[in-house]
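K.L.:
Pasting the sequence and the predicted coordinates here, then a few questions.
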Amino acid sequence: MNHPLDNPIWTALTTGSKKFSYGDEHIRLIDRDMGFFAGLPSYEPEHLESLWDVLEDGVKVILFTPNPLELDDRWIVHNDRKLLQMVWDNEVENLELSDSVQPLDPSHVSQMMALTDLMRPGPFLEKTILFGNYFGIFSRNKLISMAGARLNPAPFTEVSAVCTLKDYQGRGLSKKVMSAVINSLVAQESIPFLHLYPDNLSAFKLYSSLGFVSRAMLRVYSLEKT
């Protein structure tokens, strides 16, 4: 694995997101108030055994891997699916920004958690906002659409938590908040990328329209130590 995005969690937790993680040269874990990510330099059985040894019973972790894992029956597997990775094509510039989009800060966390709990774009915890670059759209002081950043496997930054309330979908709101996130990341000289399930065709269409291109097919696991 030579490209930073071949092993995005490990790369992030040893580069741009290292300040939010803990561990050593064999295993790194994200702050549990920010997410559930675990990164390993590679995913052979001996590295998975090391991960098992450091986790407490009942702890769940999320892994992004380049290939399927060989897991023994001690692990409870909550998720095991293909995961499409897309990278922003930096030749697409000057995305249209909307005055309706505003930056989100810690004062908005309760609304952000309520929206993500309802729409399920992926885990969003109390301190996930510390990853930064979150933007949203409000209607009558209610957050109805949002997106932001997550893992930072330098020089790349993951766009995440893209979601819009069901009653407001189909109005281009996700495109507006994503455009704000992309412009913010590019201004910081970071390259946006993201992940999605390959059968999510509506998301694929949206991301493609914003300049993202398919890069690799990974695998996502949610594992629990029994």
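P.N.:
Received, thanks. Residues are numbered from 1 along each chain as shown.

K.L.:
hey, let's count contacts and neighbours off CA atoms from now on
P.N.:
OK.

K.L.:
How are the strands of this protein distributed by residue range?
P.N.:
For the chain, the strands defined by DSSP state E cover 21-23, 28-30, 38-39, 60-65, 75-88, 101-103, 135-139, 142-149, 156-164, 191-196, 212-225.

K.L.:
wait, which of these is closest to residue 110?
P.N.:
strand 142-149 (9.9 Å; C-alpha to C-alpha).

K.L.:
Output the contacting helices and strands for the closest one.
P.N.:
If you count contacts as 3 or more C-alpha pairs under 8 Å, 6 or more residues apart in numbering; DSSP states H and E, strand 142-149 packs onto helix 109-119, strand 135-139, strand 156-164, helix 173-187.

K.L.:
let's bring in a second one:
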Amino acid sequence: MTAHPLDNPFFSALESLHAGIALRAGEVLRYPMDVAPFLGIPHPGVDLADPLADLVPQGDSVLLLGIAPTAVPHGWALERFADLAQMQCDRELPLIDGPGIVELGDADRADVLALTALVYPHYFRPRTMDLGRYFGIYVEGRLAAMIGERLGAPGFREMSAICTHPDFLGRGYARRLTAFLTNQTLQDGRQPFLHVAYANDRARMLYEQMGYRLRRDIPFLALRRG
């Protein structure tokens, strides 16, 4: 039986949608450090000794999603976080009224990095915007909220970096952006999906109310030098 691509989302994206920027060592793939701290492994039994030495510089660490290696090399530690909720949407969503939505580009990169550093600091890097399209809502010259495309595989696209500046909470901007990009993705013939921490009740409940449903709980891990 063929594994579902969303059961191993980092590896699936790195060998398909993002193969052009993937760094490879043996069977193991990763994003460049300035794009994302994500490592993709093809199966739990993969030998990580040489790939980690080649792909992860001193002082760096990497994250894994979906598949945990059965063994890690000497000098490395596998840290397990709480599972994430992997959710998907099968139907178009109502698009509430609000300010205009603009596609974000290089001219907006500083605004995007400032917003993500404030409210989404852990996984957004200087070149994360290279992974897909990003959209935002500007209010009085300030980037109030944003959303983007990150992971993906044939027929699937992840909604990511959904965030709102604290000064603009409660105005429905995240809902508006999520519906906008979800609908575009469905119209393009792809399945929208996203990941959210169970601890983030506010976001998870918003996605459920909008029409996203749980696909599975998915393991989330880090590999760090011991």
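P.N.:
Happy to help now that I have it. This structure is a prediction, so every number in the text was calculated from the model and none was measured.

K.L.:
How close are the two chains, by TM-score?
P.N.:
The TM-score (TM-score structural alignment, normalised by the length of structure 1) is 0.88; 224 aligned residues with a C-alpha RMSD of 2.4 Å.

K.L.:
Quick check: the gap between residue 81 of structure 2 and residue 39 of structure 2.
P.N.:
Counting by C-alpha to C-alpha, to the nearest Å, the separation of residue 81 of structure 2 from residue 39 of structure 2 is 15 Å.

K.L.:
the more surrounded of these two?
P.N.:
Looking at residue 81 of structure 2 and residue 39 with other C-alpha atoms under 10 Å, you find the greater number of neighbours at residue 39, namely 26 against 10.

K.L.:
What sits closest to that one if chain neighbours are left out?
P.N.:
Using C-alpha to C-alpha, 6 or more residues apart in numbering and skipping the chain neighbours, the partner closest in space to residue 39 of structure 2 is residue 30 (4.3 Å).

K.L.:
wait, doesn't the one you found sit right on residue 18?
P.N.:
No: counting by C-alpha atoms under 8 Å, residue 30 of structure 2 stays clear of residue 18, with 10.0 Å between them.

K.L.:
and these two? which has more neighbours close in?
P.N.:
residue 30 (31 against 21).

K.L.:
quick one: what's aligned to the more buried one in structure 1?
P.N.:
For residue 30 of structure 2, the aligned position in structure 1 is occupied by residue 29, per TM-score structural alignment.

K.L.:
which residues does the residue most central in space within structure 1 contact?
P.N.:
Closest to where the C-alpha atoms of structure 1 average out (C-alpha atoms, centre = their mean) is residue 160, at 4.4 Å. Residues counted as contacts of residue 160 of structure 1 (C-alpha atoms under 8 Å, 6 or more residues apart in numbering) are 121, 147, 148, 149, 150, 194, 195.

K.L.:
can you rerun that using 7 Å?
P.N.:
Applying C-alpha atoms under 7 Å, 6 or more residues apart in numbering to residue 160 of structure 1 gives the contacts 147, 148, 149, 150, 194.

K.L.:
Repeat that for residue 173 of structure 2.
P.N.:
Applying C-alpha under 7 Å, 6+ apart to residue 173 of structure 2 gives the contacts residue 145.

K.L.:
quick one: residue 191 of structure 1 and residue 159 touch, right?
P.N.:
No: Residue 191 of structure 1 is beyond contact range of residue 159, at 9.9 Å (criterion: C-alpha atoms under 7 Å).
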